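Student: take this sequence and fold it.
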Amino acid sequence: MNKRLQNGEAEAVISTLGAELVSFRRKDTGAEYIWSGDAAYWTGRSPVLFPIIGAAKNGEIKVDGQAYTIGNHGFARRCEFTLVEESDTTAVFLLSHSESTLDSYPFKFNLYITYTLNGNQLELGYRVDNIDEQDIFFQLGTHPAFNCPFAGEGSLADYFLEFDEPEHLERLFLNASGLLISGKSESVLHEEQQAILPLNHEMFYDGALIFREVNSRQITLKSKLSATSVVVSYQGFPDLGIWQPKDAPFVCIEPWHGVADSEHFEGELQDKEGIIRLTQGADFTSSLTIEIR
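Tutor: Okay, the predicted model is just below:
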C-alpha cells in the first residue's frame, strides 16, 4: 500500500513495504527526484537500513555467543510497516519486533519513521524504542537515490556534491563480500578546507564511497548547468555512503550511523563500528530532510 502526501508545492509517496519513499516531485514542474526502482540498475529507491548497515561478517551477527543469520543492510527494508498516523502532509509508520525478526535479531524494539511534507521539504524522523528487558544494539542508516542527471540535463560529470563544512574525506573500500578492506583507504578531497566533490561514473567502479565521521550535516547535489538542486540535511548520522551502480542514472546520498564489518571482524554485535547501545526503556532519534529546489 502507498501513502500519498501533498501540499501546494510538492507530492511524496511512501510505501508501507519498508516505509520506503518511492516518489518525491515538484508540482510546478512535475520533476521527479527519486529513482524509479528500475531493475536494470537497482530495485531500491530509498530503503531504511536497520538493524545493521552493509554486510555482516559471514552473513551473521553474534549476540552472547550465539550466531544469527542476517542479510545486508538488515531486514527493515523488506518488512511491512503499519501506518499508525496520517494526514494530508504527515504519515507515521511503525515496525515492531516479531517472530521473524527475532530469528535474525534477538531484541525487542519499535522502529518509527515519520514523514512530514513542509513546502518543498520532506522531513524524515527516525525513532527506535527499546522495549526489551535488556540493552539493545543496532545501526541505523538511510539510502535515498536521486535521479541524476536532473531531467536528462547533461551528464554525471556536470554534477557535484557541496558539503556545508570543509572536509578531508578518506574513502574506505569494500571487498567482493561487502566487507571493509582493512588498511585500504584513499583521500578523495585531497586538500583541507575543501567542500566540493565533483562526480563521475568512474569513481563508483570500485563500489560505494564510504566515509567515517563526516563534519557536514548538509550535502547538496548540484549541477553546473542549472539552478536545480537537492539538499540533504541530517542529524544523528555521523557516517556517510555515496553510491551508484555502474553507469546508473542516479546517485545515492546515504547518511549512516555505522558501517559494514571489516574483513577481519570477529566480535559480537555490540562491538561493530558505529553501534548504538540503547538501555531498557530508552529511545534513539535521528532525522533526514530532503529539499527539492
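Student: switch to C-alpha atoms for all contacts and neighbour counts from now on
Tutor: Fine.
Student: tell me who's in contact with the residue nearest the centre of the chain.
Tutor: In the chain, the residue lying closest to the centroid (CA atoms, centre = their mean) is residue 142, at 1.6 Å. Contact partners of residue 142, counting by CA atoms under 8 Å, 6 or more residues apart in numbering, are 46-49, 254-256.
Student: please give the structure of this sequence too, so both can be compared:
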Amino acid sequence: MESSPQHDILDLASGASTLSFAPWAGGRLLSWHIDGQPVIFWPERANWAEPARVRGGNPLLFPFLGRHRVDGQIGRWRDAQGVVRDLPMHGFARDLPFAAQVDEDGRGIHMTLVDSEATRTGYPFAFRFEAAYRLADDHTLDVSLTATNTGADPLPWYAGHHFYFVLPHAQRAQTTLELPPTLRRYQQPDGSISAAETGEAEYRFDDPGIVDRFHVFEPTPPTSPVKMIAPGLNRTVTIELDRPGSLPWYAVTTWTEAADSDFYCIEPWLGLPDAIHNGLGLRWLAPGASERADLRIRVGTLA
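Tutor: Next up, the predicted model:
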C-alpha cells in the first residue's frame, strides 16, 4: 500500500497474508490481503486529511462506542457528579496517534495509546489502551484490545471494533450472515435503545433490517462464531469471539453506508451505544486493573 502524503504506512507480510497499518492514525488497521485479494476494505482514494473519517479498515472505538448524548446533543456525556463533558461519537482513539512495536518475527504489531491533555478534558481518567494484531497463520488473524486503569479512580469504558469487510454490493443478496443466539436491538432517534426482539440465526446482506442493528449475544459469551458466507468471493469469514481469557463480547453490530457500498461492517462490541447512561455493557475498571477482549478471524474458501 502506498504511503499517505505525510506519514508512512506500515506493512506486515507473512506467507499469503499482508496487513497494512497506520499507527499514527488511530492505530488503524487499513487492510488485509490474502493471496493479493482484499479481505478488509480500504478505498483507493482515502482522504488522508481526515483519516478517522475514512470508510475502511478497522477504526478502534474507545473509550466509548456509538452515539452518546445529553439533552439531545450527540457527543456529550454526564458523569456521576452531574458534570457534562464533550466526547466524540465512537470516542477519541481513532483520532489520535498510537505508539507501535512490531513483533520480532514480523507477524504482528502492538500499538499503545495513553492519556494526555488531549484526552482528559472529555474523559478525565488515566489509562493505557492497547491494540494487538497477530497472524496465527496465513489465513488467521488474532486481535486483542486491552484497557488498563493507571489512575486512582474507577474508569468507565466499553470499546469495540469497526471492521469493514470487502463485499461487492451486487453480491449482497447471495451473501449470508450466520449468528449465534442473539437479541436484535437498535438505537432510536431519541438515543434510547429499542426493546429486544429475538434475532434470526441467518440473515442476507441485502436485508435492510440489519443496517445499523445490534445483535446482542444471548447467552454471553456466544456459543458459536459469527460467520459471513460469500459465494461470489468464494470466501468465508469466521469471527470467533469466545476466546480463552477474554472479556465477554456483548454484541456484534452490522452496518453499511449505502446501497452501492462495496463493504459491510461486522463490528464486535463490548457494550451498546450510550452505555455510560443506560448501562448496557458499561464496564468499570478498578485502579491498577487491566481487562482484555480477544477475537480471532479466520478466512476460508467454500468447499
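Student: so what corresponds to residue 269 of structure 2 in structure 1?
Tutor: In structure 1, the residue paired with residue 269 of structure 2 according to TM-score structural alignment is residue 256.
Student: outside of stretch 235-247 of structure 1, which residues touch it?
Tutor: Residues contacting stretch 235-247 of structure 1 (CA under 8 Å, 6+ apart): 41-42, 141, 201, 204-205, 207-215, 217, 250-259, 285-288.
Student: inside strands: which ones of those?
Tutor: 141, 209-211, 250-257, 285-288 (DSSP state E).
Student: selecting buried members of these in PyMOL, what would you type?
Tutor: To isolate the buried subset of those in PyMOL, counting by 16 or more other CA atoms under 10 Å, use the following:
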select buried, resi 141+209+210+211+250+251+252+253+254+255+256+257+286+287+288
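Student: farthest pair in the ones in strands among the contacts of stretch 235-247 of structure 1?
Tutor: 250 and 285 (28.0 Å; CA to CA).
Student: what segments of the stretch 151-300 of structure 2 are strands?
Tutor: Using DSSP state E, counting those that start in this stretch, the strands found in the stretch 151-300 of structure 2 span residues 155-157, 160-161, 163-166, 176-178, 182-185, 197-198, 202-204, 213-217, 226-230, 235-240, 251-255, 263-269, 283-285, 290-300.
Student: by contact count, what packs against the fourth one?
Tutor: Under the contact definition 3 or more CA pairs under 8 Å, 6 or more residues apart in numbering; DSSP states H and E, strand 176-178 of structure 2 sits against strand 202-204, strand 226-230.
Student: how close does the aligned residue in structure 2 for residue 158 of structure 1 get to residue 160 of structure 2?
Tutor: Aligned counterpart of residue 158 of structure 1 in structure 2: residue 174 (TM-score structural alignment). As judged by CA to CA, to the nearest Å, residue 174 of structure 2 and residue 160 of structure 2 stand 28 Å apart.
Student: cool, and residue 65 of structure 2?
Tutor: From residue 65 of structure 2 over to residue 160 of structure 2 (counting by CA to CA), the distance is 7 Å.
Student: hey, what's in contact with both of the two?
Tutor: Common neighbours of residue 65 of structure 2 and residue 160 (CA under 8 Å, 6+ apart) are 269, 271.
Student: could you report the distance from residue 84 of structure 2 to residue 273 of structure 2?
Tutor: Taking CA to CA, one finds residue 84 of structure 2 at 17 Å from residue 273 of structure 2.
Student: tell me which of the two has more neighbours.
Tutor: Taking other CA atoms under 10 Å, residue 84 of structure 2 and residue 273 do not tie; residue 273 has more neighbours (27 against 14).
Student: the residue nearest to the centre of structure 1 -> structure 2?
Tutor: Per TM-score structural alignment, residue 142 of structure 1 is aligned with residue 161.
Student: alignment lookup: residue 241 of structure 1 to structure 2.
Tutor: Under TM-score structural alignment, residue 241 of structure 1 pairs with residue 253 in structure 2.
Student: how many neighbouring residues does its match have?
Tutor: Neighbour tally, residue 253 of structure 2, other CA under 10 Å: 23.
Student: also residue 10 of structure 2?
Tutor: 18.
Student: which residues touch residue 218 of structure 2?
Tutor: 181-183.
Student: for ChimeraX, write a command that selects the buried ones of those.
Tutor: Selection of buried members from the contacts of residue 218 of structure 2 for ChimeraX, criterion 16+ other CA under 10 Å:
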select :181,182,183
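Student: closest one to residue 169 of structure 2 out of the contacts of residue 218 of structure 2, please.
Tutor: For the contacts of residue 218 of structure 2, the nearest to residue 169 of structure 2 is residue 182 (25.3 Å; CA to CA).
Student: the closest one contacts residue 199, correct?
Tutor: Yes. Under the criterion of CA atoms under 8 Å, residue 182 of structure 2 makes contact with residue 199 at 5.1 Å.
Student: who touches both of the two?
Tutor: Common neighbours of residue 182 of structure 2 and residue 199 (CA under 8 Å, 6+ apart) are residue 215.
Student: next, work out how far apart the match of residue 142 of structure 1 and residue 171 of structure 2 are.
Tutor: 24 Å.
Student: again with residue 283 of structure 2
Tutor: 38 Å.
Student: now swap in residue 25 of structure 2 and tell me
Tutor: Applying CA to CA to residue 25 of structure 2 and residue 171 of structure 2 gives a distance of 31 Å.
Student: run a quick neighbour tally on the alignment partner in structure 2 of residue 73 of structure 1.
Tutor: In structure 2, the residue paired with residue 73 of structure 1 is residue 90, using TM-score structural alignment. Residue 90 of structure 2: 24 surrounding residues under other CA under 10 Å.
Student: do residue 201 of structure 2 as well
Tutor: 12.
Student: that one is in contact with residue 183, isn't it?
Tutor: No. Contact criterion CA under 8 Å: residue 201 of structure 2 and residue 183 do not qualify, at 10.5 Å.
Student: how much space separates the closest residue to residue 177 of structure 2 other than its chain neighbours from residue 66 of structure 2?
Tutor: Spatial nearest neighbour of residue 177 of structure 2, excluding adjacent residues (CA to CA, 6 or more residues apart in numbering): residue 228 at 4.7 Å. Per CA to CA, residue 228 of structure 2 is found 23 Å from residue 66 of structure 2.
Student: how about residue 47 of structure 2?
Tutor: From residue 47 of structure 2 to residue 66 of structure 2 the distance is 22 Å (CA to CA).
Student: okay, those two: which has more neighbours?
Tutor: residue 66 (22 against 13).
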